[in-house]
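Visitor: Generate coordinates for the sequence data below:
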Amino acid sequence: MMLLSLLANPVVRPECHHPSLKPMLSTRARRNMIRCAEGISLWLAMVLMLFVHPLYAEARAMESEQPGQLYLVDRKSAWQEPALVLDSRFDVQVTGLLAQTHLTRTFRNTSDVWQEGLFVFPLPEQTSVYGLTMTVGERRIVGQLQPRAQARQNYEKAKQAGQKAATVEQNRPNLFTSRIANIAPGEEVTVEVQYQQPVNYRHGEFELRLPTTLTPRYMPGAPVATPASAWQSGWSLPTTQVADADEISPFTVLPDDVNPGSHRATIQLDIEAGLPVDEVTSPSHPLQVELEGSRATVSPEQGQILMDRDVIVRWRPADNQAPTAALFRQQWQGEDFLMAMVMPPATTGQVLRRELLFVIDTSGSMAGESIRQARSALLRGLDTLRPGDRFNVIQFNSQAHALYTQPVPANGHYLARARDYVQDLTADGGTEMAGALSLAMGMDGSESSGHVQQMVFMTDGAVGNESALFDQIRTGLGNRRLFTVAIGSAPNMHFLREAARWGRGQYTAVHSAAEVDKALGKLFAAMEAPVMTDVEVQWPGNAAQPVPAKPGDLFHGQPLLQVVRGAPSEGELTVSGRLPGGRSWRTSLDLASAAPGKGLDRQWARGRIDAVMDSARLAGTEPDEAAIVELSLSHGVMSPFTSFVAIEERVSRPEGESLNQEAVPTLLPAGSQPGMLRYPQTATFGPLLTALGLVGLMFSLAIVMLSRRQTL
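Guide: Below is the predicted model of the structure:
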């Protein structure tokens, strides 16, 4: 382009502008021709700009920081024709406070080549995975739990040998990867994952959440170079802060990008509540409910549902039937396991002055319905402030910004300015949570003046560096308590729950705008003060091993939950604590009254594994891998260091047949903006650069013609 501009200048190339070289045309004719050429050039330039804009947008998406009949990704990360169809079925059995789920994934290979499928998917944040089964035709292969490296090695060996194989690995406590090798052309392979999760019980209502997709996570840190030949199964490269970013960044597409028969789920819940149920509802899907006494059969009203949001089911006991205590017992391999639930009395104490820091996520993943929910939640929080309270508002995306340099009194002027500020917030950029936490933790508190220091963190939790953030919360929060609000249709509940736990607070979730008042009302009521502190739990005998070993403070509407191994079958369980105002409280439960339970051994093992991980975090050391593997294998529960693998003995893929690798995407969560789509790289930057070059040529031609006009 610069060369053409120089050529257009008669001072640089006078020979090109010698009068003797001009065409023998009249001045008027030459001017008309130049005007015509200029007009055509401008129109072509506009057309090229319209062509360049989508290419530029695509290129930006490919380099941004930012899971089957189905479009898939090959070794070259190219968008391919349909190869696999993905069907899912959730069969859930709820008994008391635990839910057992059989999650069945069916992969159908509609291509004419052998396939290996890879699918990154979410599970509930307190999941205990305890089984894997692969079915091919009439053949059923039961998976084995093995140390992670050994399971991966056995899977790869079977894959190379042409054997059918499937494996499931844990990437995060709520994020897993499934691989299925050697699916023949036209063949169907079914993989069933069995897991359990605790039922959430708060404020007199039970709730179960089934994730079906995930919000693309922000991966802080600089990208780490990977071998050029490595197959990239996700949209992100590993970074200096998230070493496994490539393993937890499945491609994210629109429902229209997949076949109408793919990424649909069938769901059925069979609930045995153990007490009369008054109603079953859902904020996420219309339900079909068959209710009879303490039993309920529940499924989505529309049948198959799109896997673009969490499925949330709630049930409420009949009037005056809400439990205040419950005991369950299971005998497993000759040992007794018990689960206890105790609800503290609903008492209130002195209303204390508070210093509230509201931290709101305004990153790109919050764009759309999520930022609207977050703004409503924050405005609701401002309404709870009373005279004498102090507050501040901090928003963060790629950077953090505080409305005021320090917390200010909750009076009319400051509150009015804060409301205007919140209503103007928009969502864009990265999710640099660490900077927001540092800014909030670094503010001078008012503890010396009698204010209770609290922080309310509103986010979808879409980050890949959860562990580092937990460390930051644990070491830097000081005397503040952290309360989290999960925003959006598919939030990272593991992060929201654990952040609140390390921050000695509580968490809640806002699934829709209609839920803001209800959810936030309960949270801010709980924030007034803990209902019970100095909680002590005493099991009879000396061999009891409870998890958690030391319960934390309890808030309004929150029960005490503890699972124990080795307690005797008789005797009394005693729970005590301190109520607001310093009053003591104590209650006892007869162990002989325990109802039959199921899965308590797995729940205990999962709690023990979490305790070992917590101990390492507190000590600043690596977790005791050997102890975790031993717990995992002895109780049949997956851990960060163990995986399930199922291998068919016979060889399926003939020697000489190649194996294609395909990464199955997840769907964009409902309410998210297109900016959060994470497509595979469909092309290089060549088309963009070519188009930009053509635009440059057009502008250069315009300069040439303008110079010629001036010489006429």
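
Visitor: okay, CA-based contacts and neighbour counts for the rest of this
Guide: Will do.

Visitor: Quick one: residues contacting the most centrally placed residue in the chain.
Guide: The centre of the chain sits closest to residue 492, judged by CA atoms, centre = their mean, with a distance of 3.2 Å. Residues in contact with residue 492 (CA atoms under 8 Å, 6 or more residues apart in numbering) are 214-215, 460-462, 486.

Visitor: Now restrict those to buried residues only.
Guide: 214-215, 460-462, 486 (16 or more other CA atoms under 10 Å).

Visitor: Adding distance to residue 309 and secondary structure as columns, could you present the residues you listed in a markdown table?
Guide: Shown next, in a markdown table, are the buried ones among the contacts of residue 492 (distance: CA to CA, whole Å; DSSP: H, G, I helix; E, B strand; the rest coil):
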| residue | distance to residue 309 | secondary structure |
| --- | --- | --- |
| 214 | 8 | coil |
| 215 | 9 | coil |
| 460 | 13 | coil |
| 461 | 15 | coil |
| 462 | 14 | coil |
| 486 | 13 | strand |
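
Visitor: List the buried residues in the host helix or strand of residue 606.
Guide: Using DSSP states H and E, residue 606 sits in helix 600-619. By neighbour count on 16+ other CA under 10 Å, the buried set for helix 600-619 is 600-611, 613, 617.

Visitor: after the helix or strand hosting residue 48, next one along is what?
Guide: Taking DSSP H and E as the definition, residue 48 sits inside helix 27-63. Per DSSP H and E, the first helix or strand lying C-terminal to helix 27-63 is strand 84-95.

Visitor: Please generate a structure for the following sequence too, so the two can be compared:
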Amino acid sequence: MTATSPTTDPAIAPDRGPDHSGGLGALRTDRGNLPLDRLHVRADITGLVSRVELTQDFVNVHDAALEATYVFPLPDRAAVTGMRMVAADRVVEAKLAERGAAREEYDRAIAAGRRASIAEQERPDVFTMRVGNIVAGERVSVTLTLAGPLPQEDGAATFRFPLVVAPRYVPGAPLPGPAVGDGHAPDTDAVPDASRISPPVLLAGFPNPLRLSIDVGIDPAGLPLAAVRSSLHTVVEEDGRLRVRPGERADRDFVLRLAYGDPDGAPAASLVTVPDAEGDEGTFQLTVLPPAVTDRPRPRDVVLLLDRSGSMQGWKMVAARRAAARIVDTLGAADRFAVLAFDHVVEGVDTLPAGLVAATDRHRFRAVEHLAGVRARGGTELLEPLQRGLGLLAADEPGRDRVLVLVTDGQVGNEDQILREAAAGLTDVRVHTVGVDRAVNAGFLGRLAAAGAGRCELVESEDRLDEAMATIHRRIGAPLVTGLAAAAEGLDVVAGSLVPGRLPDLFPGVPYVVAGRYRGTPTGGITLSGTTRDDRAWSAAARARPGGTAALTAIWARARLRDLEDRYASSTTDDPATLERTIVETSLRFGVLCRFTAHLAVDSRVVAEGGPDHRIVQPVEPVSGWEPPAGPLAVGRLTPLSPAAGAPAFVRQSASEGSVRAARGATPLAAPSPVPPAPPAAGPAAAGAVDGPAALAAREARRLRDLAGRPAHERREALDDLGSRLAALADDGPLRDLAEALRPEAVRGRPLDELLADVLRVLDAVAAGSAAGSAPRRDRRRSFWRRT
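Guide: As a prediction, the model looks like this:
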């Protein structure tokens, strides 16, 4: 086995030491570091299946008991099958329970002073861990066990393990009442659980807050393995295993690509079965290799959506523009296309007619020329451009394939809303997604591509782009076989058990995988049939044979739960209560975590009378490759429950004035996300944490006036930034009202000069003290929420 790693790049592997230049701020504690001390990933890859143990070590360096909360990602297709908690000399195996009941039991245990931990799923790839009653000086380790498939394309398998939840754009109006989580984003009508998926973010340059170790063993299981490549981390081979070098940060995905070849004489189709340990049922998996390409694709209507939102700043925007231009260049004279770039507004190519245009050399040149000038800005309002793109493809013309290609980092929080409101248009349009990021939202992009019977391609670096574009070019053409159906003979398939629920098309270079459940003894096989793109009948058959691993059942269960959860999020015809019961029953029967269940570990020993004195939300790393935003960053939140508990102090340095301000207690700060956090807490604990409204307004007015004479797009971007800063820094009152008035949906269509004049009038009035009064704070938190 030959392992290769990327050349060290400061943008990928930043300096491990502290930022002595001062930067935008820092987080310090009186008695040590943050509670999460170590992340250890131990993975064993056998053929095309991975088994992973993820261990999170929490350490309490304070004098009193604490509860730690950590929001973290996992591979979106991996099945979480177990959890155990280890503290001192005690090992507690977790149980899987309905989520509401598990929360109640966890809360009772914490209040009674017992040590406990709970793991919950927020998104297919975002999870929350809470560990309560960690006593002074104690280390508590929580280990999750996972099993997942390795996707394979063109002979290469990919093992991707995400390490950080990137900030996600959260649209919608804030909801009243208590928040459902401890994150910085307010819950909204579009993302009712935004506060559960928006962990605070450490300042760039903050000393490495945790020890990261990744250890991977690879058993090809009979497949010829030529080489292994690590695209974002440096790895070394020791004792037959690959290990990430010490000192790496958890700020980007860990990606291994395994160059597998097809073994000599490999069948075009195989069907493996795994019986259950008890009962007369089992799990099967059908794998079909794609046929050779022998004909030309049909003419296409292609709509290209390019994300130019603020989170795409830097290398991502460069890579996305190149990807989009390459897609346009691959179109032929018989194709038609449209290009839409979007942030909080949607714009086409102003030198081309509206709608679909013929892919002539002139039209393609103008589109590529336009793409070269696209710059990152604004918020990721994805639903509107998606609906507009689907609308352009609504006309069903015989003999033409309708394709939508989305190029984005996928960093949105309203995934369920997007899938629900776009579902009707996805049924007859093939949707391909191209994810560009080092911490990409793979869960959402995979869900969207599956709903549109397309493919999802992930690009984690510019070096990877050219390789990825070669495969994307092949995928956006018409698939090799469509209208696929599976027919079983001599195999009693359990009704409704096939995954994916909507059988996709067969694409070049991509093995076709379908799994399901069966009853009795398998004596026959399955035939997969469909129609080639030149309208010929095609079929492939395989007979059942034993040989699958036990992990196959967990992987099937995870895929089945994903299908059911997507139906729950997007269906307008299914009964939600019935779907929820089915999801919970499937989760509990097969021991796989889902959005309506939780893994719960509770120690019987009382270790902290009265419960924890502190609650700490673990901040996450700034994502590698993201451009640092203007203004202060989120550095975390600690809520002291006891005034004498010796809470950490947060220190923030203003980017514009360099003044250092400290506050004790609960002080949420702004985050590097298009959506701001809740405002700082009122009262003595926050005194001096931010500028007064008059000074703040005067400074922002000066910034706007300094832009006089600058291009319109720069002044528009300055207003977008102003709205985010005011929402982060201003309490209720005129400045908070101004922040609301500057939301993208509120200013859409207003003349720029008129808008600037109105904004300056408000800022000048507040700076002069005539409008500096503060209205009572609005309570933006709400009651417990379970369903997105």
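
Visitor: where's residue 373 of structure 1, which helix or strand?
Guide: Secondary structure assignment for residue 373 of structure 1, by DSSP H and E: helix 369-383.

Visitor: Structure 2: matching residues for that helix?
Guide: Mapping helix 369-383 of structure 1 onto structure 2 (TM-score structural alignment) gives residues 315-329.

Visitor: With structure 1 overlaid, how far apart is the matching stretch on average?
Guide: Average distance, stretch 315-329 of structure 2 versus aligned residues of structure 1 after superposition (mean CA distance after the TM-score superposition for structure 1): 1.1 Å.

Visitor: neighbouring contacts of that stretch?
Guide: So stretch 315-329 of structure 2 is contacted by 304, 306-308, 364, 367-368, 371-372, 374-376, 407-408, 436-437, 461-462, 465, 469, 473, 625 (CA under 8 Å, 6+ apart).

Visitor: Now do the buried residues in stretch 138-154 of structure 1.
Guide: For stretch 138-154 of structure 1, burial by neighbour count (16+ other CA under 10 Å) applies to 141-148, 151-152, 154.

Visitor: er, stretch 678-687 of structure 1 actually
Guide: Residues of stretch 678-687 of structure 1 classed as buried by neighbour count (16+ other CA under 10 Å): 678-681.

Visitor: cool, stretch 510-518 of structure 1 as well?
Guide: Buried, per 16+ other CA under 10 Å, within stretch 510-518 of structure 1: 510-513, 516.

Visitor: Could you identify the most distant pair in the residues you listed?
Guide: 511 and 516 (8.2 Å; CA to CA).

Visitor: still on that earlier bit, from residue 176 of structure 1, how far off is the residue nearest to the centre of structure 1?
Guide: 13 Å (CA to CA, to the nearest Å).

Visitor: before we move on, the earlier item: what subset of the contacts of stretch 315-329 of structure 2 is buried?
Guide: 304, 306-308, 364, 367-368, 371, 374-376, 407-408, 436-437, 461-462, 465, 469, 473, 625.

Visitor: aligned partner of residue 492 of structure 2 in structure 1?
Guide: So residue 492 of structure 2 corresponds to residue 543, using TM-score structural alignment.

Visitor: so its match, which of the three states?
Guide: Secondary structure for residue 543 of structure 1, judged by DSSP: H, G, I helix; E, B strand; the rest coil, is coil.

Visitor: Which residues are in contact with the residue nearest to it when sequence neighbours are not counted?
Guide: Leaving out its chain neighbours, the residue that sits closest to residue 543 of structure 1 by CA to CA, 6 or more residues apart in numbering is residue 566, at 5.6 Å. Counting by CA under 8 Å, 6+ apart, residue 566 of structure 1 touches 335-337, 543-545.

Visitor: Ok, residue 214 of structure 2 next?
Guide: Contacts of residue 214 of structure 2 (CA under 8 Å, 6+ apart): 40-43, 243-244.

Visitor: what's the answer for residue 367 of structure 1, then?
Guide: 426-428, 672-673.

Visitor: tell me which of those is nearest to residue 700 of structure 1?
Guide: Looking at the contacts of residue 367 of structure 1 and their distance to residue 700 of structure 1, the nearest is residue 428, at 35.6 Å (CA to CA).

Visitor: Surely the closest one is within a helix?
Guide: No: going by three-state DSSP, the assignment for residue 428 of structure 1 is coil, not a helix.

Visitor: if I line the two up, what does residue 495 of structure 1 land on in structure 2?
Guide: Superposed on structure 2 with TM-score structural alignment, residue 495 of structure 1 falls opposite residue 444.

Visitor: what's the distance between residue 693 of structure 2 and residue 669 of structure 2?
Guide: From residue 693 of structure 2 to residue 669 of structure 2 the distance is 16 Å (CA to CA).

Visitor: Then residue 542 of structure 2?
Guide: Taken as CA to CA, the span from residue 542 of structure 2 to residue 669 of structure 2 is 58 Å.

Visitor: And residue 252 of structure 2, by the same measure?
Guide: 23 Å.

Visitor: And residue 390 of structure 2, by the same measure?
Guide: For residue 390 of structure 2, the distance to residue 669 of structure 2 equals 39 Å [CA to CA].

Visitor: quick one: the helices in structure 2?
Guide: Using DSSP state H, the helices of structure 2 run over residues 99-111, 315-329, 361-372, 383-392, 415-426, 442-451, 462-475, 551-570, 576-590, 693-705, 712-729, 734-741, 744-747, 752-767.

Visitor: Nearest to residue 257 of structure 2 among those would be which one?
Guide: That would be, of the helices of structure 2 and by CA to CA, helix 462-475, which comes in at 11.3 Å.

Visitor: Aligned counterpart of residue 693 of structure 2 in structure 1, please.
Guide: Using TM-score structural alignment, the equivalent of residue 693 of structure 2 in structure 1 is residue 689.

Visitor: One more: residue 59 of structure 2?
Guide: Aligned counterpart of residue 59 of structure 2 in structure 1: residue 108 (TM-score structural alignment).
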